[in-house]
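K.L.:
Next comes the sequence, and after it the predicted model I'd like to discuss.
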Amino acid sequence: MPVMREAIAAMGTGLGPDILARCRALFDAQQHDLAARVPASAVDMVYGPHERHRLDLYRPEGEGLAPILVFVHGGGFLKGDKGGAADWANANVGRMAAQAGFLGVVINYRLAPDNVWPAGSEDVGSVVAWLKAHAAEHGGDPDRIVLMGTSAGAVHVAGYLSMAGTDAVRAAILLSGLYGYTPLDGRDMLYYGEAALYPDRMPLDAVAGTGLPLLLACAEFDPPRFQAEFLGLMQDRLDRHGIMPRGYIHSGHNHYSMAMHLGTADRRLADEICAFVRETTA
């Protein structure tokens, strides 16, 4: 753990392909081992008409219908993939879920700039609808769905709450997302459109105002903007509800390693996530 923390701290708070590759290398051995032990139970299930409307399932051992944890990957609205047998990144979250006794669901969704707001959140809604109809066939309880997203994936989960309300799911987990507390940047505009449209298209009011149980997290070495978004949402929830949501600042991790390390020997965030899922689906 100390060596891993030092390696991540040395990367600073920046983003980019080099940092992403260095994070991947840190967890490669452990995640390949997990992939060998926890294969997908179903791959490339079609949940909509677009070529990226695909999801993979990771079924837990045991009888009966299990709670469902849906993971929505990041990628700055422009890239990202659910992973699989040959590429463990993001698939590791589904494997972690299965190990914990949940039906893990890892999805792809439409990407900008070809698919703009609210495509990502609409796709989360389509996944929820598919699970309502088909999850029981794969060992999942359609009445016990928890949504989880990281970075752009957290934005799409938050947007889903804004569009669809809270009746279909039990809770949401938002890792290092953007909720509307900091100014728009150029990458955001490729998804949201012009800056003038941004205030009405961000899910701020829905996420800050929802009565749905939330778990919010950011990383010690997240870029400052993501840390400001985390603190903004925590403060807004406190102002509106008189109490903060469940929150977690993950020491020794950065924007990429937050999700990338799940399923490894560092169980701190995984234990927090799994306890939250169990509590909200009991």
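P.N.:
Structure received. Since the model is a prediction, treat every value here as computed from it, not as a measurement.

K.L.:
CA atoms for contacts and neighbours, from now on please.
P.N.:
Fine.

K.L.:
Could you list every helix and strand in contact with the helix or strand harbouring Val128?
P.N.:
Assessed by DSSP states H and E, Val128 sits inside helix 119-134. Using 3 or more Cα pairs under 8 Å, 6 or more residues apart in numbering; DSSP states H and E, the elements in contact with helix 119-134 are strand 140-150, helix 152-164.

K.L.:
In addition, the following structure is provided for comparison:
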Amino acid sequence: MMQPTGERDAIAVWGDTLKPSALAGVRDLFRQEQERLAAAQPAAATDLAYGPDARHRLDVYRSDDGGEHPRPVLLWVHGGGFLRGEKASPEHPYNAHAGRWAARHGMVGAVMNYRLAPDHVWPAGGEDVGAALDWLAAHVATFGGDPQRIVVVGTSAGAAHIATHLHLRNGTSPAAGAVLLSGLYGFAPLEERDRLYFGTSVHDADRSDAVAMTATKLPLLLACAQYDPQRFQAETIGLVAARFARHGRLPRSFYGSGHNHFSLAYHLGTSDTRLADEILAFIGDLS
């Protein structure tokens, strides 16, 4: 189903800025629908420890509808500029919405926290994604999930952490595929605020994450939004071009017309099913 005209118009007004007002506006745009869905799909388990740090926690969502067993697994890695973000928050129904969406579509959904900058710098986020995937591979069968069909989905900083995970594992992963929404992969210059996580020792022209993302044989679905800031669009275009040059074919891609950096992730599960349909088709092709 296409995006409602009112949502498209509201998002267009905010443009490509990452201002707090745009984030608050996007949250409010989908809040009522997401809160209604939240009431219908509570978590099956919360604050499961996948590592030793207090931020090494994830929540699991699943539906007891008697569907397929074992089920595909979706791990959601939130954004937040490397400095913030929560798997579940009393202030808003996101990022748990992704776990609920996965459960409603016959999957086991998992939503993770990870260590944050400035206390934890690169490659901490990638290490945490790997640790969460390892934990799911070992334990998700308890929740009816198939450890051979884990798909990791990251938005913004979360997508960057997935890229680092692939770098740390030499392009391999416990995941069967990855969906990357508006991330940083090493194809555009870092901004000053990124240094709080990446530090000053990571050079713009020689980012090891970009090498891993270009070379990996892990199936990828890449996405960016019409109103993403130019740097995120440049990152996606750079990765698409690099993978085409390396592998001789375009990676699977999605262009979120009518969406911005925030709404691309936060609208998942709403009446606009274009991205949701693409992710479901991607997961289905991995089976």
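P.N.:
Looks like it came in fine. Everything numeric in this text was worked out from a predicted model, so none of it was measured.

K.L.:
Now the TM-score, please.
P.N.:
After superposition, the two chains reach a TM-score (TM-score structural alignment, normalised by the length of the first structure) of 0.96; 281 aligned residues with a Cα RMSD of 1.4 Å.

K.L.:
right, so the helices and strands packed on helix 119-134 of the first structure: which one is the most enclosed?
P.N.:
Among those, ranked by average contacts under mean count of other Cα atoms under 10 Å, first place goes to helix 152-164 (a mean of 26).

K.L.:
That one vs strand 140-150, what angle?
P.N.:
Helix 152-164 of the first structure runs at 120 degrees relative to strand 140-150, counting by axes from the mean of the first three to the mean of the last three Cα atoms, to 10 degrees.

K.L.:
outside of helix 152-164 of the first structure, which residues touch it?
P.N.:
Identification of contacts with helix 152-164 of the first structure by Cα atoms under 8 Å, 6 or more residues apart in numbering yields 71-77, 118, 120-122, 124-125, 147-149, 172-179, 202-203, 205-207.

K.L.:
returning to what we had before: okay, the helices and strands packed on helix 119-134 of the first structure in JSON lines with distance to Ala129 of the first structure next?
P.N.:
Listed next are those as JSON lines, based on distance: least, Cα to Cα, whole Å:
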{"stretch": "strand 140-150", "distance to Ala129 of the first structure": "9"}
{"stretch": "helix 152-164", "distance to Ala129 of the first structure": "11"}
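
K.L.:
all strands of the stretch 101-250 of the second structure, in order?
P.N.:
In the stretch 101-250 of the second structure, strands defined by DSSP state E, counting those that start in this stretch lie at 108-112, 145-155, 177-181, 220-227, listed in chain order.

K.L.:
how big's the offset between the second one and the first structure?
P.N.:
What that stands for is strand 145-155 of the second structure. Comparison of strand 145-155 of the second structure with the first structure after fitting gives an average deviation of 0.8 Å (mean Cα distance after the TM-score superposition for the first structure).

K.L.:
Equivalent analysis for the third one, please.
P.N.:
Compared with the first structure after the fit, strand 177-181 of the second structure shows a mean deviation of 0.5 Å (mean Cα distance after the TM-score superposition for the first structure).

K.L.:
so what does that strand touch, helix or strand wise?
P.N.:
Applying 3+ Cα pairs under 8 Å, 6+ apart, we find strand 177-181 of the second structure packed against strand 145-155, helix 157-168, strand 220-227, helix 274-286.

K.L.:
what's next to it, contact-wise?
P.N.:
Identification of contacts with strand 177-181 of the second structure by Cα under 8 Å, 6+ apart yields 150-156, 159, 162, 218-224, 264-265, 279, 283, 286.

K.L.:
Quick one: map Phe282 of the second structure onto the first structure.
P.N.:
Aligned counterpart of Phe282 of the second structure in the first structure: Phe276 (TM-score structural alignment).

K.L.:
what separates its match from Ile173 of the first structure, distance-wise?
P.N.:
Applying Cα to Cα, to the nearest Å, the value for Phe276 of the first structure to Ile173 of the first structure is 9 Å.

K.L.:
Now the common contact residues for the two.
P.N.:
By Cα under 8 Å, 6+ apart, Phe276 of the first structure and Ile173 have these common neighbours: Leu215.

K.L.:
Comparing the two, which residue is more hemmed in?
P.N.:
Neighbours per residue (other Cα atoms under 10 Å) separate Phe276 of the first structure from Ile173, with Ile173 holding more: 26 against 19.

K.L.:
on that earlier part again, in the second structure, what stretch matches the helix holding Val128 of the first structure?
P.N.:
The aligned range for helix 119-134 of the first structure in the second structure is 124-139, by TM-score structural alignment.

K.L.:
What are the buried residues along that stretch?
P.N.:
124-137 (16 or more other Cα atoms under 10 Å).

K.L.:
One more: stretch 229-247 of the first structure?
P.N.:
229-237, 244-245, 247.

K.L.:
what does stretch 32-49 of the first structure give?
P.N.:
The neighbour-count check on stretch 32-49 of the first structure (16+ other Cα under 10 Å) flags 32, 34-35, 38-40, 43-44, 47 as buried.
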